[in-house]
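A.B. asks: okay, predicted coordinates and the sequence, questions at the end:
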Amino acid sequence: MTSSRTLLAGLANGVMAGALWGIVFLVPRLLQDFSPLQMAAGRYILYGILSCVMLAPRWKMVSQQVNQEEWRALFWLSLLGNLIYYVFLAAAVPLIGGPATSLIIGFLPITVLLCASRDQDSMPLRHVGAPVLLSVLGIVLIVCGSWLHTSASSSSPMPSSMWDYVLGILCAVGALAAWTAYSVMNSRWLRRRPHISGHDWSLLTGVITGAQAMALGLPAFFYPGSAGYPPHAGMDWLRFWTICGGVAIFSSIIGNGFWNRAARLLPLSLSGQMIVFETLFALLYSFLWEHRWPTGTETFAMIFLVTGVLWCMAAHRKQA
């Protein structure tokens, strides 16, 4: 049974992870002249290099704690939770905007809750159904409000056609599916391997992700068929690698470390709710980028999201 203090510690780690992960929704806007494949490859190549540097002094000790089965798990976790997820996300944001993308991915509490319903320490669906449905209502409101704002504002990304909007929705749903699989698998592996710290698990994930991202380097940076994207000068590449490096450090290494601690401290039925904080911070950063206040619909949606998480946490505290 999870104690009340453990739940609060897990909540704090989840909030910090969300604050750092929300940054990634701005990257497609800061690097809109680069392709989604280039953004994913750049971020995760640097994530891998930095992880190797940080693990190097302790590599012998850490590597002895990981067997062949765990390396295979890290391979799939890296592919799902990093490369596939981020390519879909980076493709969706320019097409439908940051708020709509972040809120579609905000369906994660629902998808994770359904996957976790049979876990031993998860709350029964009947106890957490109402708060989760409240979060769903917030998601529906924000997606509708974001679409109306996008249509009315020239400062927001405007799909050139209905097909672009549909494609953006499909990319966001693909990111949701990849992150659901990652979240469930990662939480279960962390619970099965308590001898590996959340920080080391994040760095090991980074090593594998970096190796996978190297395979993306050739088509991302050297394939001449990057249609629709202009050639880049030296200062463009400096901006690109600086932003990718910042995201690798703060969102990947530090943010993943916070998330792994939250996933280990919280039941899976509650850890899925923590993704709401990524959504909320992504919305905040989007509003700051667009120099606007949230609309009434967006404000109510965020209230519903936060209330849903706190309600769900209260149910778990009562159980504890």
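C.D. replies: Looks like it came in fine. Numbers count the residues shown, from 1 in each chain.
A.B. asks: C-alpha only now, for contacts and for neighbours.
C.D. replies: Fine.
A.B. asks: output the contacting helices and strands for the helix or strand hosting Arg72.
C.D. replies: Following DSSP states H and E, one finds Arg72 within helix 68-78. Helix 68-78 sits against helix 162-192, helix 198-217, with contacts defined as 3 or more Cα pairs under 8 Å, 6 or more residues apart in numbering; DSSP states H and E.
A.B. asks: what's in contact with that helix?
C.D. replies: Helix 68-78 is contacted from outside by Tyr182, Met185, Asn186, Leu204, Thr205, Gly206, Ile208, Thr209, using Cα atoms under 8 Å, 6 or more residues apart in numbering.
A.B. asks: from the helices and strands packed on helix 68-78, which stretch is densest packed?
C.D. replies: helix 198-217 (a mean of 22; mean count of other Cα atoms under 10 Å).
A.B. asks: and the very next helix or strand once past that helix, how far from the chain's centre?
C.D. replies: Beyond helix 198-217 in the direction of the C-terminus, DSSP H and E gives the next helix or strand as helix 234-247. Put simply, helix 234-247 sits 21 Å off its chain's centre (Cα atoms, centre = their mean, to the nearest Å).
A.B. asks: next up, a second structure to put side by side with the first:
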Amino acid sequence: MATGALWGLTFVAPRAVVPFSAVDLAIARYMIFGVASVVLMAWPAFRPRGIGLKPSLVAIALGSAGYIGYFLAAASAVRYAGAAVPPLVIGLLPVALAIIGNWTNADLRWSRLAMPLAMIIAGVLLINVRAVLDAGELTEHNTVLFGIACAYAALAVWIAYGVLNAKAMRDVGGPHPLAWTGLQGVGSGLCQRRP
């Protein structure tokens, strides 16, 4: 429950910190994550020992692009489409990853997944259409549409992150999860510059 509540802050924080922007929030959030990751590397379990240069660079890139790209897209979605639609769109993440996982491993017959997936997709489409119809003027329609597009961009970034991260973790002699997360935290902190 605590994890879900903290995850939900992604959709509340951008509106709660006005006049600060999503970029300001991302800089603060991921600078703290980066610094905490470096500090935690004082403990042996968090040190990236045994992780080669190439996998280390992959982890740093995942931390930079995955965390920051996702957060900026999600925060922009909340800013332009409101706080209700983005969690519903981004909430498709477990479904999307399940489809990708089943596509690669074929654990379930697609016929068993067809009805639940169709219902989820129909629900998301109805919510998005309702949000656009509820927007008053044309300019607001465009703003809501842009916000919905940002929500789908956040979903795409996190799907790519999840697939690439899982692949790296499954590799033979894959990295220790704490050290891998620490390197990603360093990556998220390294690219914090105010544009």
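C.D. replies: Looks like it arrived, so ask away. Quick caveat: nothing in here was measured; it's all calculated off a predicted structure.
A.B. asks: quick one: TM-score?
C.D. replies: In this superposition the chains share a TM-score of 0.83, using TM-score structural alignment, normalised by the length of structure 2; 195 aligned residues with a Cα RMSD of 2.8 Å.
A.B. asks: so the helix holding Arg72 of structure 1 corresponds to what in structure 2?
C.D. replies: Mapping helix 68-78 of structure 1 onto structure 2 (TM-score structural alignment) gives residues 53-63.
A.B. asks: what's the counterpart of Leu170 of structure 1 in structure 2?
C.D. replies: Match for Leu170 of structure 1 (TM-score structural alignment): Ala149.
A.B. asks: can you tell me how far that match is from Ile90 of structure 2?
C.D. replies: 11 Å (Cα to Cα, to the nearest Å).
A.B. asks: what angle do the helix or strand just after the helix holding Arg72 of structure 1 and helix 162-192 make?
C.D. replies: Note on helix 68-78 of structure 1: by DSSP H and E, the next helix or strand toward the C-terminus is helix 85-96. If you take axes from the mean of the first three to the mean of the last three Cα atoms, to 10 degrees, helix 85-96 of structure 1 sits at 150 degrees to helix 162-192.
A.B. asks: quick one: contacts of helix 85-96 of structure 1?
C.D. replies: 25, 27-29, 32, 36-37, 39-40, 101, 147, 150, 157-159, 164-165, 167-172, 174-176, 178-179.
A.B. asks: mean deviation, that helix versus structure 2?
C.D. replies: Following the fit onto structure 2, the mean deviation recorded for helix 85-96 of structure 1 is 1.0 Å by mean Cα distance after the TM-score superposition for structure 1.
A.B. asks: count of neighbours near Gly296 of structure 1?
C.D. replies: By the criterion of other Cα atoms under 10 Å, Gly296 of structure 1 has 10 neighbours.
A.B. asks: show me what it lines up with in structure 2.
C.D. replies: Using TM-score structural alignment, Gly296 of structure 1 lacks an equivalent in structure 2.
A.B. asks: I'd say Ile196 of structure 1 and Gln65 touch.
C.D. replies: Yes: in this structure, Ile196 of structure 1 is within contact of Gln65 by Cα atoms under 8 Å, at 7.2 Å.
A.B. asks: who has more neighbours, those two?
C.D. replies: Ile196 (14 against 11).
A.B. asks: distance of the closest residue to Ala153 of structure 2 other than its chain neighbours from Arg130 of structure 2?
C.D. replies: Leaving aside its sequence neighbours, Ala153 of structure 2 sits nearest to Ala73 (Cα to Cα, 6 or more residues apart in numbering; 6.2 Å). Taking Cα to Cα as the measure, Ala73 of structure 2 falls 21 Å from Arg130 of structure 2.
A.B. asks: with neighbour numbers in mind, choose between the two.
C.D. replies: For Ala73 of structure 2 versus Arg130, neighbours defined as other Cα under 10 Å are more numerous around Ala73 (24 against 12).
A.B. asks: please say which position in structure 1 that one maps to.
C.D. replies: By TM-score structural alignment, Ala73 of structure 2 lines up with Phe88.
A.B. asks: burial count for Asn256 of structure 1?
C.D. replies: Asn256 of structure 1: 26 neighbours (other Cα under 10 Å).
A.B. asks: please say which position in structure 2 it maps to.
C.D. replies: In structure 2, Asn256 of structure 1 lands on no residue (TM-score structural alignment).
A.B. asks: checking Asn256 of structure 1 next. Helix, strand or coil?
C.D. replies: Here Asn256 of structure 1 is helix, with the state taken from DSSP: H, G, I helix; E, B strand; the rest coil.
A.B. asks: ok, the closest residue to it other than its chain neighbours to Pro57 of structure 1 distance?
C.D. replies: Nearest non-adjacent residue to Asn256 of structure 1, counting by Cα to Cα, 6+ apart: Ser202, 5.8 Å away. Separation of Ser202 of structure 1 from Pro57 of structure 1 (Cα to Cα) stands at 16 Å.
A.B. asks: so which strand or helix has Asp121 of structure 1?
C.D. replies: Judged by DSSP H and E, Asp121 of structure 1 forms part of no helix or strand.
A.B. asks: no no, Trp311 of structure 1
C.D. replies: Going by DSSP H and E, Trp311 of structure 1 is in helix 296-319.
A.B. asks: tell me the helices and strands packed up against that helix.
C.D. replies: Helix 296-319 of structure 1 packs on helix 4-21, helix 125-152, helix 268-271, helix 275-290, going by 3+ Cα pairs under 8 Å, 6+ apart.
A.B. asks: rerun that using 7 Å as the cut-off
C.D. replies: Packing partners of helix 296-319 of structure 1 (3 or more Cα pairs under 7 Å, 6 or more residues apart in numbering; DSSP states H and E): helix 125-152.
A.B. asks: report the buried residues of the helix it packs on.
C.D. replies: Using 16 or more other Cα atoms under 10 Å as the test for burial, helix 125-152 of structure 1 gives 128-129, 131-143, 145-147, 149-150.
A.B. asks: give me the angle between that helix and helix 296-319.
C.D. replies: 160 degrees.
A.B. asks: how far off centre is helix 125-152 of structure 1?
C.D. replies: A distance of 18 Å separates the centroid of the chain from that of helix 125-152 of structure 1, by Cα atoms, centre = their mean.
A.B. asks: what's it packed up against?
C.D. replies: Going by 3+ Cα pairs under 7 Å, 6+ apart, helix 125-152 of structure 1 lies up against helix 98-105, helix 296-319.
A.B. asks: of all those, which lies closest to Ala282 of structure 1?
C.D. replies: When these are compared by Cα to Cα, helix 98-105 sits nearest Ala282 of structure 1, at 6.5 Å.
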